[in-house]
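Engineer: Sequence below, structure please.
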Amino acid sequence: MLFTSKRSSVKTALKFKVYNFFKKIIKIKYRETYSQLGEDIAICHLLEKYLKLNKGFYIDVGCNHPIQYSNTFLLYRKGWSGITIDLNKELISLHKLERKGDIQINTAIADKNESVKVYEFSEDGVNTINKDFYDEIKNHANLISDSRTIDTLTLNEIIEEHKVSKIDLLCIDVEGHDFKVLQSINLKKYRPKLIVVEMLDNFDFKNLSESEIFSYLKENNYKLVGYLIANGYFIDETLNY
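Structural biologist: Here you go, the predicted model:
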């Protein structure tokens, strides 16, 4: 099991510090990392340790840049493919150039179809459709625009449209809107083997039930196997591993 401390909602430059932590504690073999805080190293470790997966299919919601700070680019280099989803049109255009083996979608994911306002910042990694998250960080980040709206889709719709038969990895990093994304996928019908989700909902090991994300995934037979820098790592408990 992997555990370390929380981070603030505005991401910080801890990439190499966390990478060295993983190398020391996990004794992992990887010499490259692309995610901001070493998440891709933890993902690869868990996929191999629990699921014995070398190749597979991912859905990356809030994928941001195709290479820099990507949680799935290391897997892409190892032969994986999947669906990458982001609010930012320019970043999705970059995905189409750099990751031709993936399906790229410019949209927002929610638990229902609606038109929502997009809060866009100079640091695109904190773009959001969550008003509460915007209120939390607006005094610490440079807002570029709040005039654009976007029509949301559910993960169920995307999975059905693209005829996805299996999901080995689901990554969710959408700045305060993560629970709504989780609720948009039918976890009884579609069972991602590993779910990595940002948890900014006052997660506390002493009071796990207070986290709506933890409680929801536990109810759907997912086990928390790691918590690193505000990201929860959950394995499907119904699998034999």
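
Engineer: Please count neighbours and contacts with C-alpha atoms only from this point.
Structural biologist: Will do.

Engineer: residue contacts, residue 93?
Structural biologist: Residues near residue 93 by C-alpha atoms under 8 Å, 6 or more residues apart in numbering: none.

Engineer: Distance check, it against residue 100.
Structural biologist: Going from residue 93 to residue 100 by C-alpha to C-alpha, to the nearest Å gives 11 Å.

Engineer: Can you show me the strands along the chain?
Structural biologist: 2-3, 57-61, 81-86, 103-106, 108-109, 115-117, 120-121, 143-145, 149-153, 169-172, 194-198, 222-228, 231-236 (DSSP state E).

Engineer: number of nearby residues for residue 29?
Structural biologist: 10 (other C-alpha atoms under 10 Å).

Engineer: what number of residues lie near the closest residue to residue 231 other than its chain neighbours?
Structural biologist: Distances taken as C-alpha to C-alpha, 6 or more residues apart in numbering place residue 198 nearest to residue 231, at 4.4 Å, with adjacent residues excluded. By other C-alpha under 10 Å, the residues close to residue 198 number 24.

Engineer: Here is the second sequence; please produce its structure so I can put it next to the first one:
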Amino acid sequence: MSMVSYAQNFEDIMLWRALKHIKHGFYIDVGAQDPLIDSVSKVFYEQGWRGVHVEPTQQYADKLRKARPGETIMQVAVSNQPGSIVLYEFADTGLSTANRDIALRHKTTGFVCTEAEVQLITLDEVFNQVVTDEVHWLKIDVEGLEKSVLESWTADDIRPWILVIESTKPNTQEESYQEWEFLVLQKGYQFAYFDGLNRFYISNEHLELGNFFKIAPNIFDGFALSGYASHPFTRHLNHQIVELNASLQQAEHTHRAQLDAMRASTSWRITRPIRLLKRFFERLNSAKVEWRVGAEIRHRLINFICYLSKVVLDNRVLRYGFIRILAKHPKLKSKIRNRLFALTKRNDLIGLDLKHQSVNQFYSVKAAKIFSDLKKATAKRGAE
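Structural biologist: Predicted coordinates:
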């Protein structure tokens, strides 16, 4: 099945490859961060899975609550000690940590830090939020505090099938799993895969899943990039999207300015009655309801059209265009002609046809005089 990867390092692809046969599974994400960007759980949520998110920062906890209805969001930090801890938050990043040394290192590289006190709970207490018999995967991404989290896991009644644990020091390729891996192995898990950032472990009860971790994500996994992950694979594409959006906005602004200028022009205002009548006639014709409406409605429509027609016909500029429009609707032209004569008793409106109209009806007095002089001069030259 084709799917979209949202995770930073294709963790979701590896997990889905092993667990896609599970319908409506369950997960626990410790250090969940954003519900979309770099999210490991997003693709599972889209497939009907649900889970528990542990996220101590206010920013991302609020995002999770808004984006993930039906899931449990715990705004706490996980540790082997009760009480509270100072969290060093780096907004709009996944670098927030309770490790002071790591926070100082981030600040020296230019990141802005704020401090917040958050409650501490154990991993056992997180497991108490589980409302199912099985947890299919557990991810731990706590920026250097992996050992403390694993030490807070003492219960044996909940055993996630697969563990995904960040195993390098933040923003480096230096591995740190030696500090805590023994705790995982003692729990009855086997190492299965290292993706350059995380280590994957499989419980002894489900070692058959190890076959899915022999190779890295590849073309046969049939997935596409979401464009939201922070990895560099979509950086060029995202840059192109930004440029295209900017070009589109500029084109829209130019088009709107041209449209506003046209609508503000004198000719546009003068020809407005013709456009209204033309639009009305087109609607009547396309809907084939010109003469299907009731007698009373038809009577009112004709009177209204006649009123507008009289206004247009009294205008030298608009008269010619109006008659050309009526020429395309002979039935309506006949109705208007008869009704106008009944209402106005004006013989000059009976024809409503180009061949019956004098040129003087379409030109100003000055233009008509010039045309008349030209006509006389032409006739005189022909006589000579």
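
Engineer: Just to confirm, what residue in structure 2 is aligned with the residue nearest to residue 231 of structure 1?
Structural biologist: Alignment note: residue 198 of structure 1 maps to residue 166 in structure 2; criterion TM-score structural alignment.

Engineer: right, and its match touches residue 197 too?
Structural biologist: Yes. The pair residue 166 of structure 2 / residue 197 is scored as a contact, 5.9 Å apart, by C-alpha atoms under 8 Å.

Engineer: just to revisit the earlier point, tell me who's in contact with the residue nearest to residue 231 of structure 1.
Structural biologist: Applying C-alpha under 8 Å, 6+ apart, we find residue 198 of structure 1 in contact with 172-175, 178, 230-232.

Engineer: go with 10 Å
Structural biologist: Residue 198 of structure 1 makes contact with 9, 171-179, 213, 227-233 under the criterion C-alpha atoms under 10 Å, 6 or more residues apart in numbering.

Engineer: what do you get for residue 24 of structure 1?
Structural biologist: Each residue near residue 24 of structure 1 by C-alpha under 10 Å, 6+ apart is listed here: residue 18.

Engineer: Distance of it relative to residue 33 of structure 1?
Structural biologist: Residue 24 of structure 1 is 15 Å from residue 33 of structure 1, by C-alpha to C-alpha.

Engineer: Could you do residue 91 of structure 1 as well?
Structural biologist: Taking C-alpha to C-alpha, one finds residue 91 of structure 1 at 20 Å from residue 33 of structure 1.

Engineer: One more: residue 219 of structure 1?
Structural biologist: In terms of C-alpha to C-alpha, residue 219 of structure 1 sits 33 Å off from residue 33 of structure 1.

Engineer: Equivalent analysis for residue 200 of structure 1, please.
Structural biologist: In terms of C-alpha to C-alpha, residue 200 of structure 1 sits 23 Å off from residue 33 of structure 1.

Engineer: counterpart of residue 14 of structure 2 in structure 1?
Structural biologist: In structure 1, residue 14 of structure 2 lands on residue 42 (TM-score structural alignment).

Engineer: Now that match. Nearest residue, chain neighbours left out?
Structural biologist: Spatially, and ignoring its direct neighbours in sequence, residue 42 of structure 1 is nearest to residue 22 (7.4 Å; C-alpha to C-alpha, 6+ apart).

Engineer: so how far is residue 141 of structure 1 from the one you found?
Structural biologist: Distance from residue 22 of structure 1 to residue 141 of structure 1, by C-alpha to C-alpha: 29 Å.

Engineer: Compare these two (neighbour count), which wins?
Structural biologist: Using other C-alpha under 10 Å, the more surrounded residue of residue 22 of structure 1 and residue 141 is residue 22, with 20 against 15.

Engineer: That one reaches residue 43, doesn't it?
Structural biologist: No. Counting by C-alpha atoms under 10 Å, residue 22 of structure 1 does not reach residue 43; the two are 11.2 Å apart.

Engineer: so who does residue 130 of structure 2 touch?
Structural biologist: Taking C-alpha under 10 Å, 6+ apart as the test, what residue 130 of structure 2 contacts is 26-28, 51-52, 72, 158.

Engineer: Recalculate using a threshold of 8 Å.
Structural biologist: 51-52.

Engineer: likewise residue 59 of structure 2?
Structural biologist: Residue 59 of structure 2 sits next to residue 91 when contact means C-alpha under 8 Å, 6+ apart.

Engineer: Give me the aligned partner of it over in structure 1.
Structural biologist: That one, residue 59 of structure 2, aligns with residue 90 by TM-score structural alignment.

Engineer: and if you look at residue 198 of structure 2?
Structural biologist: That one, residue 198 of structure 2, aligns with residue 231 by TM-score structural alignment.

Engineer: What separation do you get for its match and residue 162 of structure 1?
Structural biologist: The value you get for residue 231 of structure 1 to residue 162 of structure 1, if C-alpha to C-alpha is used, is 27 Å.

Engineer: So for stretch 195-203 of structure 1, what gets flagged as buried?
Structural biologist: 195-200, 203 (16 or more other C-alpha atoms under 10 Å).

Engineer: Run the chain-centre distance for that stretch.
Structural biologist: 9 Å (C-alpha atoms, centre = their mean, to the nearest Å).

Engineer: my read: residue 5 of structure 2 touches residue 41, true?
Structural biologist: No. Using C-alpha under 8 Å, residue 5 of structure 2 makes no contact with residue 41, being 9.9 Å away.
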